[in-house]
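> the following comprises the amino acid sequence and a computationally predicted model.
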Amino acid sequence: MTEHTSRRRPLESLAAVRRAVRSIAVRHGLPVETRARLTAAVAEVARRDLERGRPVGVTARRGPEDGPAAGILTVALSTAPPADPGALALLPAPAADGAGRTEWRLALPPPRPAGDDGTAVQPAGCEDAAEEELALLLAGMDSLTADHQRLKSELDETNSGVLALYVQLEERDERLRRSYGQMLRELEDALRPPPLRVPGLDLAVHYAPADTVAPTGGDLYDWFLLPDGSVHITVVDALGHGVGSTRAALDVTHAVRTLALDGYPLKSIVGRASEVLNGIDPELMATVLLVRIDPATGELLLANGSHPPALVVRAGGATEYLDVSGRGIGYPQPGSDHVLRTRFDAGDLLVLYTDGLTESRRDPLEGERRLAASAARHAGRPVDEIPGAIAGDMHTLVLHPDDTLALTLRRRRDDW
């Protein structure tokens, strides 16, 4: 008997395709590396159709309990015929071209063993699955870096007759680096929380890495609802770039979220998070901006640890930086000196960001003036367009490439 698993509703975005594939892989118990490669491969094939506005569909068929197809999972993507069928074999998970679809045939692992209480071990959820895949890829990146250095040392000791081999290995390394970079960015995006849907608030975010080939960095955000109905937002800029700073930023957001949900006062969270994280990673350094907003009343609270100040564009067009002094995580005497309390009225726009947005060739104050002018110019646009528009303005003049994060909020009156 054949077991069928399918997603019948058309998928209209790469994020939806990745969620669908990851859900299928988790449900059928595929190994972490197989799951990561399958998700990246299906998304790569689906990209062409989605960019042309054509939704795709993902289905899965499990083989019968006995017979030649036993233990085989077939994942199919409905898509236009590939421009180069031979390229399917070069995907992270090789595929085959079918009639109106692309197929992946994967060997299923043995059934999961029962737990100590006799019940079947449950598969990880999609968020846990994304973290598992990220951990695997981070280890793969570390191993790839070590292998790359070893090969370079060996090739330096050879004679000129091995130069052609060296060139081939460099080209192969570049392809692998790009492949891992793409997979790593997809998994990092999966760990970035999507915009909250809160009555009375519109939220949007824009993120761009300093290096698109190695798209990880220390700029991160987190937002969630507290039990009293207020919205908490954390913006983090961890020192450095790449995988190490991503780990540090995730540690910071997790620590802040735990403290906030445990009821710690906003003023004490930066200092307490620094104490906790110092025991885990004494070298971790990060700037942090914490924001609390009550969507019903418009009360806005801010605490700061060495982070650039928030910018508010009032409904009438005036701009104001909400500056709070403090020291960041890992800094001497970490913590916010006080909590700034102000109003966030209907029509106001709040802009939170990292310093990659304002660094210019002249001075930081000049960057802040340009940011205020850009935010005021775009304040009337839909909120989801504003962060990208501001980043486009600011990146016409920068000191050096840096990770960039811009987050915007607007308060509405019609929901209250």
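Received it, and whenever you're ready, just let me know what you need. Numbering: from 1, shown residues only.
> every contact and neighbour count from this point should use C-alpha atoms.
OK.
> packing partners of the lengthiest strand in the chain?
Secondary structure assigned by DSSP state E gives strand 231-241 as the longest strand of the chain. If contacts are counted by 3 or more CA pairs under 8 Å, 6 or more residues apart in numbering; DSSP states H and E, strand 231-241 sits against strand 217-225, helix 242-261, strand 286-293.
> and here's the other structure:
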Amino acid sequence: MPRKRSTDEGDELLARLGSLTAQARERAELQRSQVELAIALQRGMLPRDLPAAPGLHIAVRYTPANLGLNVGGDWYDAFTLPDGRIGLAIGDVQGHNIEATVFMGQVRAGLRALASVTGDPGELLSRTNDLLLSLGTDLFATCTFMRLDPATGVLESARAGHIPFVWATADGRAGVADDEGGPPLGIDSCVEFPVSRHRLTTGGHFVLVTDGVVEGPSLDIDDGLEQVVSLAGIAAVAGLAAPALAAAVMKGAEGVGHDDDAAVLVVGLDGPGRHHMTGPARPAGHV
């Protein structure tokens, strides 16, 4: 009898272990499915194609987060507006989960849809803000939207709580655009987003990033932006194209030590004539 009881106890233990193993396998399979779904959502909500125009070079980079489901709310977009100019956008939605990814898709889709009605960056952000508030979500998003005329290099820009962009000219001068901005999207109603005007110079670049590129436990945003400024200036002098600069900026982000996702959008312009940007353009109305 004692030997049989010992055998029964061993069988019961094996049965429990088997049940725990099966549960662990199910949880692992569920986690894998969630990750695959999240990655598919993330990829599906970022643009596959970028607009083309003579002399215009656009490059983008994205790396997922190291937390949760390895997705988040960072995004970028570039598309042709009804008047032939180019719309450029970059943004960051609060959170690092599927909800943030879905909300990111709503922001991007709303922005694109409204851009067919108005290409003015300030009005576009204001209408997008109203749209997001109507959704009744607790999430919010930062965003920069630009309208670029490739023929002249003239660019209009507005930002909603987002990091300012970096500019560089062909002679190696570079800096952070000193633009006035508004609050993040989805927080307050009846807010305005000032529009600033710049000129994209021949051989120069504009670099837009999310905070995952320039901020981390070992680096604050100001120092991170200075690193991007340095890279942009070096790239301009070396004559590097937009893809090489985008790759260098993202490579530099690896040393930030962050767990956030990160996005980079670089636009450069080549063509006849050369325009010199003496520094960040001032807000519209003060030019």
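Happy to help now that I have it. Source: prediction; values computed, not measured.
> re earlier: equivalent range in structure 2 for the longest strand of structure 1?
Per TM-score structural alignment, the counterpart of strand 231-241 of structure 1 in structure 2 is residues 86-96.
> please enumerate the helices of structure 2.
Taking DSSP state H, the helices of structure 2 run over residues 2-44, 98-115, 121-134, 211-214, 221-238, 242-253.
> which one of those is the most hemmed in?
Comparing the helices of structure 2 by mean neighbour count (mean count of other CA atoms under 10 Å), helix 211-214 ranks first with a mean of 26.
> give me the helices and strands touching that helix, please.
Helices and strands touching helix 211-214 of structure 2, by 3+ CA pairs under 8 Å, 6+ apart, are helix 221-238, helix 242-253, strand 262-269.
> on average, how far is that helix from the matching bit in structure 1?
Comparison of helix 211-214 of structure 2 with structure 1 after fitting gives an average deviation of 0.5 Å (mean CA distance after the TM-score superposition for structure 1).
> what's in contact with that helix?
By CA atoms under 8 Å, 6 or more residues apart in numbering, the list of residues contacting helix 211-214 of structure 2 from outside reads 163, 220-225, 228, 249-250, 252-253, 256, 258-264.
> 10 Å instead?
For helix 211-214 of structure 2, the surrounding residues in contact (CA atoms under 10 Å, 6 or more residues apart in numbering) are 62-65, 74, 91-92, 162-163, 220-228, 249-264.
> relative to A303 of structure 1, how far out is M183 of structure 1?
Using CA to CA, to the nearest Å, M183 of structure 1 is found at 35 Å from A303 of structure 1.
> could you do P265 of structure 1 as well?
Look at P265 of structure 1 and A303 of structure 1: by CA to CA, they are 10 Å apart.
> need the residues touching each of the two.
Residues touching both P265 of structure 1 and A303 (CA under 10 Å, 6+ apart): V339.
> what about the two, which has more around it?
Taking other CA atoms under 10 Å, P265 of structure 1 and A303 do not tie; A303 has more neighbours (29 against 11).
> and that one, how far is that from V256 of structure 1?
12 Å.
> again with A164 of structure 1
Distance from A164 of structure 1 to V256 of structure 1, by CA to CA: 52 Å.
> S23 of structure 1 now?
S23 of structure 1 is 29 Å from V256 of structure 1, by CA to CA.
> dump the residue contacts of A38 of structure 2.
A38 of structure 2 touches 32, 44, 69-72, 97-99, 101-102, counting by CA under 10 Å, 6+ apart.
> please disregard the earlier target; I meant V339 of structure 1.
Neighbouring residues of V339 of structure 1 by CA under 10 Å, 6+ apart: 265-268, 290-291, 300-304, 324-325.
> what residue of structure 2 matches up with it?
Under the alignment (TM-score structural alignment), V339 of structure 1 pairs with V195 of structure 2.
> next one: R19 of structure 1
By TM-score structural alignment, R19 of structure 1 lines up with nothing in structure 2.
> go on, the one 10 residues further on?
Mapped onto structure 2 by TM-score structural alignment, G29 of structure 1 lines up with nothing.
> swap in R377 of structure 1?
With TM-score structural alignment as the criterion, R377 of structure 1 matches I234.
> distance of its match from L81 of structure 2?
Between I234 of structure 2 and L81 of structure 2 the computed distance is 32 Å (CA to CA).
> please apply the same query to H57 of structure 2.
For H57 of structure 2, the distance to L81 of structure 2 equals 17 Å [CA to CA].
> likewise V107 of structure 2?
17 Å.
> swap in D120 of structure 2?
Taking CA to CA, one finds D120 of structure 2 at 11 Å from L81 of structure 2.
> what touches both of these two?
Jointly contacting D120 of structure 2 and L81 under the rule CA under 10 Å, 6+ apart are 87, 147.
> that older thread, average distance between the longest strand of structure 1 and structure 2?
For strand 231-241 of structure 1, the mean deviation from structure 2 after alignment is 0.9 Å (mean CA distance after the TM-score superposition for structure 1).
> helix or strand for V21 of structure 1, which one?
Taking DSSP states H and E as the criterion, V21 of structure 1 maps to helix 14-27.
> next structured bit after that helix?
Criterion used, DSSP H and E; the element after helix 14-27 of structure 1 is helix 32-51.
> of all the residues in that following helix, which ones are buried?
Within helix 32-51 of structure 1, the residues scored as buried using 16 or more other CA atoms under 10 Å are 32, 35-43, 45-47, 49-50.
> stretch 262-269 of structure 2 too?
262-269.
> what about stretch 296-309 of structure 1, distance to the chain center?
For stretch 296-309 of structure 1, the separation from the chain centroid amounts to 23 Å (computed by CA atoms, centre = their mean, to the nearest Å).
> now that stretch: which residue numbers in structure 2?
Alignment of stretch 296-309 of structure 1 against structure 2: residues 151-164, by TM-score structural alignment.
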